[in-house]
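please find the sequence and the predicted model below.
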Amino acid sequence: MPSLPKSKSQPFLKVAALLAVGATLIPPAASAGEVAQHHETMQERQVCTPDVLRLCRSLVPDRQAITDCLNANSERLSPACHEVMAQRQ
């Protein structure tokens, strides 16, 4: 399949990455008897999107790998994303 020129594929790739990042930061549904400790808001997901794309892009869409990556790079996170990740622990 022919690929699009970079200028035409760039918006699609950005949207796809943002959707994958958003899905990554959404916690999996709790199983019976479990209570989720924290449900992220759309704003919290958006706050960490630039950090995910900057530090963990190659791991998208692996939710656990991205979470581990953000935790491992906590000193490099933006202040807002650092706060979101601290609340998740």
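Yes, it's here. Numbers count the residues shown, from 1 in each chain.

from here on, contacts and neighbour counts on C-alpha atoms
Will do.

just the helices in the chain please.
Assigned by DSSP state H, the chain shows helices spanning 6-24, 42-55, 63-72, 79-88.

can you lay out the ones you listed as a markdown table showing mean neighbour count?
Shown next, in a markdown table, are those (neighbours: other C-alpha atoms under 10 Å):
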| stretch | mean neighbour count |
| --- | --- |
| helix 6-24 | 14 |
| helix 42-55 | 17 |
| helix 63-72 | 16 |
| helix 79-88 | 15 |
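
dump the residue contacts of the residue most central in space within the chain.
In the chain, the residue lying closest to the centroid (C-alpha atoms, centre = their mean) is residue 21, at 3.4 Å. By C-alpha atoms under 8 Å, 6 or more residues apart in numbering, the residues touching residue 21 are 45, 49, 52, 60-61.

another structure for you, compare them:
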Amino acid sequence: MRYKLIPSLLAVLVMATAAHAAYAASRDEQTKACKADALHFCASDIPNKQKITACMKTHYDELSPGCKTMFHKPADGGSKRPLNQ
């Protein structure tokens, strides 16, 4: 049963880190870029979108380069956030 939930959980992850259409990579690109990072750093937060997003922000400096492109790091040192927020 647990493995049947993985696609749904990954969809939640993608929604948590997805950007608006004007800025966004496709859902498939986001999933591909961040799946391993989300499972590594934030598995205990799945399926809570807010917790996943907060976790990914917390681990921004540790994210893979591909996943980092789904986020932006403010030049002023402020909080990190996905492009869609």
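Sure thing, it's come through. Predicted, not measured: the structure shown is a model, and the values here were computed from it.

quick one on the thing from earlier: the residue nearest to the centre of the first structure maps to what in the second structure?
In the second structure, residue 21 of the first structure lines up with residue 10, judged by TM-score structural alignment.

how near is its match to residue 58 of the second structure?
Computed as C-alpha to C-alpha, to the nearest Å, the residue 10 of the second structure to residue 58 of the second structure distance reads 19 Å.

and residue 21 of the second structure, by the same measure?
Here residue 21 of the second structure is placed at a distance of 25 Å from residue 58 of the second structure (C-alpha to C-alpha).

equivalent analysis for residue 33 of the second structure, please.
17 Å.

and residue 65 of the second structure, what pairs with it in the first structure?
Match for residue 65 of the second structure (TM-score structural alignment): residue 79.

is it true that residue 62 of the first structure touches residue 24?
Yes: counting by C-alpha atoms under 8 Å, residue 62 of the first structure touches residue 24, with 6.9 Å between them.
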